[in-house]
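**Q** following is a predicted model, sequence given first.
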Amino acid sequence: MRLPGGERARLTALYGGLLVLAGAMLIGLINFLVAQGLYTTISTAVARRPDEIPGGAAPSSYASAELASPGPVPAQGDAEAAEAVRTFTRAAQQATQNELLTISLITLAVFAVISVALAWWMAGRVLRPVGVITRTAQRLSGENLHERIALDAPDGELKRLADTFDAMLDRLEHLVGAQKRFAANAAHELRTSLAVQRAAAEIGLATADPEAVARIRRKLIEVADSSERLVEGLLLLSVSDQGLDHHEPVALDALVRSVTAEHTASQQVRDRGITVRTETAPVTVQGDPVLLTHLVHNLVGNALRHNHDGGHVTVTARGRTLEVTNTGPQVPPETVPYLFEPFRRLEERRHARGEGAGLGLSIVASIARAHRARIDAEANPDGGLTVRVVFPTPDGGS
C-alpha cells in the first residue's frame, strides 16, 4: 500500500514507524522479563532472616513454610504469616509492574516524538540529492544545457544517479548542438544556392550575348541540380534517422558489386583515371535494401570524390564487414570523428561541379545506426580514408 504525501513524508513514516515499533518491542520485552522474575525477587527479599534485614526484624518462620523443601506441615501461626507474605508480595509485584508500565509508556511516547523528528531529518538528508537533481532539471533549457549537478557525495545509488544525469546532459548538449549546427548549415547551403541562382539570373541574363546566356543557363541548371541533391540528402537523412520500417535479407556482396560497377562506368571516374577494386565474399544482412544501396553508394561516391587523379578505391565486403579505402589528401586524425556530422568537410566548399553537399558520411552513419551496425573510420598514413561498417550478427551481436 502506498502512503499518501511526498517522498519525505513517506520515508519519515517508514523510518519513524520502524523506530517506534522497535522501541515498543524492546519495552514489551523488558516488562515481560521483569514480570517473570519479579514475584520471586520480592519473595526472596521479604523472606530474609531477621539478622539479614538492615535495621529491623522480619517474620520469623514463614520462610520455612514458603521456601523450604517439602516437610512437616507448618503450624497455624506460620501458615498465617506465610499467607500474609504472599499477599504482600503480590501487591508489591502489581504496584511495581504498574509503575514500570507507566514509566515505559511515557518513555515510549517521548521516544516516538524523537524518532519522528530524527526520521524527518534523516529523510531530508537522504533526499537532498534528489532535490538538487530536480532543481537542476527545472532550470535546464536549450540555453543552459552546460549546467551539471556535480553532486558532492559519497559513492552510492543517488551519487550514481546524479552522475548518470550529468552524462545524459552531456549527450543531450552534444545532440542539441549538432541539431543547431545542422539547421544553420542547411540554411546556409540552401541560401548560398539561391544567392548564386539570383546573381546569375540578374547579371548573366542581362546580356544579349548567346554564349553568355548559354553559360549562365548551364550554371543555373548546375546549381539547381546541387540544390536538388541537397534536399534529397536531407530527406534521406531524416528517413534513416527514424529507423527501419521493415527488415529483409539483403545480399550485401551483390549490392556492393552492382553499386561499384555503376560508379566505375561513370565518365568522371574514367576521366580522372581512378582504379576501383572490389573484393567480396557471400554475405547476407538483414535490413532495408533501399537504404543499404544509399549507404554503399555514398561510401563509394565519397571515396571517389575525395581522391586524386590516378588514385584507387578498394571496396571489400566479407564477414559481415563492409570496408571502403581510398587514396587522396592527408586527413588529420583528430578531424576524423567530425566527418560523420552533416556539412563537415576537410576544406571550405567551393561550389565546384560534383563537389557534393557534405552529407555523404552523415547519411552513411545514420543508415548504419538504423541497422544497428557499428561504423568507424581512420586516416590512412599515405592519405585518404578507410571507412568500416560492421553489421550485427543475426542474433543481435556485432
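**A** That came through, no problem.
**Q** C-alpha from now on. contacts and neighbour counts both.
**A** Will do.
**Q** A helix includes residue 389, no?
**A** No - under DSSP: H, G, I helix; E, B strand; the rest coil, residue 389 falls outside any helix and is assigned strand.
**Q** presented hereafter is structure B, for comparison with structure A:
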Amino acid sequence: MPRLTSIGRGSVKARMTLLYGGLFTVVTSAVLIVVQQLQLRILTQRVGDIPFPDGSTLSVADGRADLQQTLTSSQRIITLIAIGAVAILAFTVCWWLTGRILRPLHRITDTARRLSLSNLHERIALNGPQDELKELADTFDAMLDRLADAIASQRRFVANASHELRTPLAIQRTAIEVGLADPSPAKLARIRSELLRNTQRSERLIEGLLALAQGERGPDERTPVDLTAAVEQVLEDHRPIAERAGVTITAATHQSTVAGDEVMLTRLIANLVHNAIRHNYPGGHVLIELSPHAMLVVCNTGPQVPEDRIGELFEPFRRLHPDRTGSADGAGLGLSIVAAIARAHGGGVRTTANPDGGLSVTVALPALTAVPPLPASPR
C-alpha cells in the first residue's frame, strides 16, 4: 500500500522506478523476442533439412511438423515466463536502487521540515562521495549558515536599536526627575541643555534608521546622477568640519555619471567623508578619488584597524572601540548605510586597512556613461 500510495502521489521514486524499470523490461523483452525468432528460423531450416527414408515420407513429414510446433510453443512459453520474471526483477531492483539513491534527499527534506528559529544550528552534514547530492546538501548547509548569520545580525540590530533608543530617554527622564525636584534658574538651564542634546541624538538615530531602511529598499526612481558634482558638494560642506578637526582633505575627481537617486548617493559620499574625518587625528589627511568608471575611493589616516574586524564595521550599531559607546556623534550606522545604498544601486563596497592606520573604502557603482578622464584637479 505505501508503494501504491507513493505511485499515486507521483513521487520521484515511483516515476524513476516506472521509467527505468519499464525501459529495462521493454529492451529485454525486445531482445528475447528477436532471439526467439532467430531460433525459430534456424530450427525450421534444420528440421526441413532432415532426409526422408524410403517408404516413410508422410509419417516423417507429420512428425517433423509436430516437433516444430512443439518446440515453437515451448519457446514462446519460456519467453513469456522470462519476460515476466525480468519485469518483476527490473521493477523491484529499480525501486530498491532508486530508494537508496534518493535517501539523501529524504534526509534533506526531513532536516528542512524540522528547522525553525530555535534550531537553526542543525545541519545535514551529508557524508559520501562528492556527487550532485552531496553538493546539494552542502549548498543547503551553506544557505543555513547565511540564514543563521542574518537572523543573528537581525537580533543584534533589534537589541542595539533598543539600547540606543532607550539610553537618551532614560537620561531625559533622570534629568527631569532630578532637576525639577528643586528647580533653580541654573539647574533649569542645565536641564534644558541636556534635554536638547539627547533629543538631537535621538533625532540623528531615527534619521539614520530611516536612511538605512531606505537604502535597503532602494531608489523608487533612477535618474542620471553626476557623481562629480555630488563629491564636490560634499567636500564643500565638510571642509569646515575638517578644518576644525585639523584634517587635510585632498580630492582628485573625474567626470562620472550613474543611474540612481541623487539624495541617497550624496548621503553615501557624505557618510564616507564624515567617517574619514571623525575617525582621524589632528594633522591627518583624507584622500578622495573618483574615476570615470564610477569608482569612488576614500582613504584616511587614523588608528590601526585589525583586518579581521573590518566586516563588523558594516553591521548596524557596531563600532571598533567599543561595540556600543553611546556617543552623541553617531550611532554606528554610517558604513551600514553606505553598504545598503551601494547594493541598492547595483554596486559594492570593499574596505582594506591601511598599513599606517586608517581605512581605504572603495565603492564601485555601474557607470551610466564613461568619458575620457579629465586631468586630476587637486583640492
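**A** Yes, it's here. Keep in mind it's a predicted model, so treat the numbers as computed, not measured.
**Q** distance of the residue nearest in space to the middle of the first structure from residue 148 of the first structure?
**A** For the first structure, the residue nearest the mean C-alpha position is residue 164 (5.5 Å; CA atoms, centre = their mean). Separation of residue 164 of the first structure from residue 148 of the first structure (CA to CA, to the nearest Å): 11 Å.
**Q** and the gap between the equivalent of residue 196 of the first structure over in the second structure and residue 195 of the second structure?
**A** Matched to the second structure by TM-score structural alignment, residue 196 of the first structure sits across from residue 171. Noted for residue 171 of the second structure: a distance of 8 Å to residue 195 of the second structure, by CA to CA.
**Q** more neighbours: those two, which one.
**A** Taking neighbours as other CA atoms under 10 Å, residue 171 of the second structure and residue 195 compare with residue 195 leading, 19 against 14.
**Q** tell me the contacts of the closest residue to that one other than its chain neighbours?
**A** Once flanking residues are discounted, residue 195 of the second structure sits nearest to residue 172: 5.7 Å by CA to CA, 6 or more residues apart in numbering. Residues near residue 172 of the second structure by CA atoms under 8 Å, 6 or more residues apart in numbering: 194, 195, 198.
**Q** nearest to residue 86 of the second structure, of the residues you listed?
**A** residue 198 (84.2 Å; CA to CA).
**Q** what's the helix or strand for that closest one?
**A** Secondary structure assignment for residue 198 of the second structure, by DSSP states H and E: helix 185-217.
**Q** quick check: residue 279 of the second structure touching residue 302?
**A** Yes - shown here, residue 279 of the second structure and residue 302 form a contact pair, counting by CA atoms under 8 Å, at 6.1 Å.
**Q** and the two? Which one has more around it.
**A** Higher neighbour count among residue 279 of the second structure and residue 302: residue 302, with 21 against 14, using other CA under 10 Å.
**Q** under the alignment, what does the more buried one map to in the first structure?
**A** Per TM-score structural alignment, residue 302 of the second structure is aligned with residue 328.
**Q** repeat that for residue 10 of the second structure.
**A** Counting by TM-score structural alignment, the partner of residue 10 of the second structure is residue 5.
**Q** A strand includes its match, no?
**A** No - counting by three-state DSSP, residue 5 of the first structure is located in no strand; its state is coil.
**Q** that one: how many residues sit nearby?
**A** 9.
**Q** do residue 316 of the first structure as well
**A** The burial count for residue 316 of the first structure: 20, using other CA under 10 Å.
**Q** just residue 273 of the second structure next, same as before
**A** Counted by other CA under 10 Å, the residues lying close to residue 273 of the second structure total 24.
**Q** ok, residue 82 of the second structure next?
**A** For residue 82 of the second structure, using other CA under 10 Å, the count is 15.
**Q** and what of residue 324 of the first structure?
**A** Look at residue 324 of the first structure: counted by other CA under 10 Å, it has 22 neighbours.
**Q** residue contacts, it?
**A** Shown in contact with residue 324 of the first structure (CA under 8 Å, 6+ apart): 299, 300, 303, 313, 314, 315, 316, 386, 387, 388.
**Q** keep only those that are still in contact in the second structure, please.
**A** On the basis of both residues aligned by TM-score structural alignment, their matches' CA atoms under 8 Å, what survives of those in the second structure is 299, 300, 303, 313, 314, 315, 316, 386, 387, 388.
**Q** and of the residues you listed, the nearest to residue 107 of the first structure?
**A** Taking these together and measuring to residue 107 of the first structure by CA to CA, the closest member is residue 388, at 74.3 Å.
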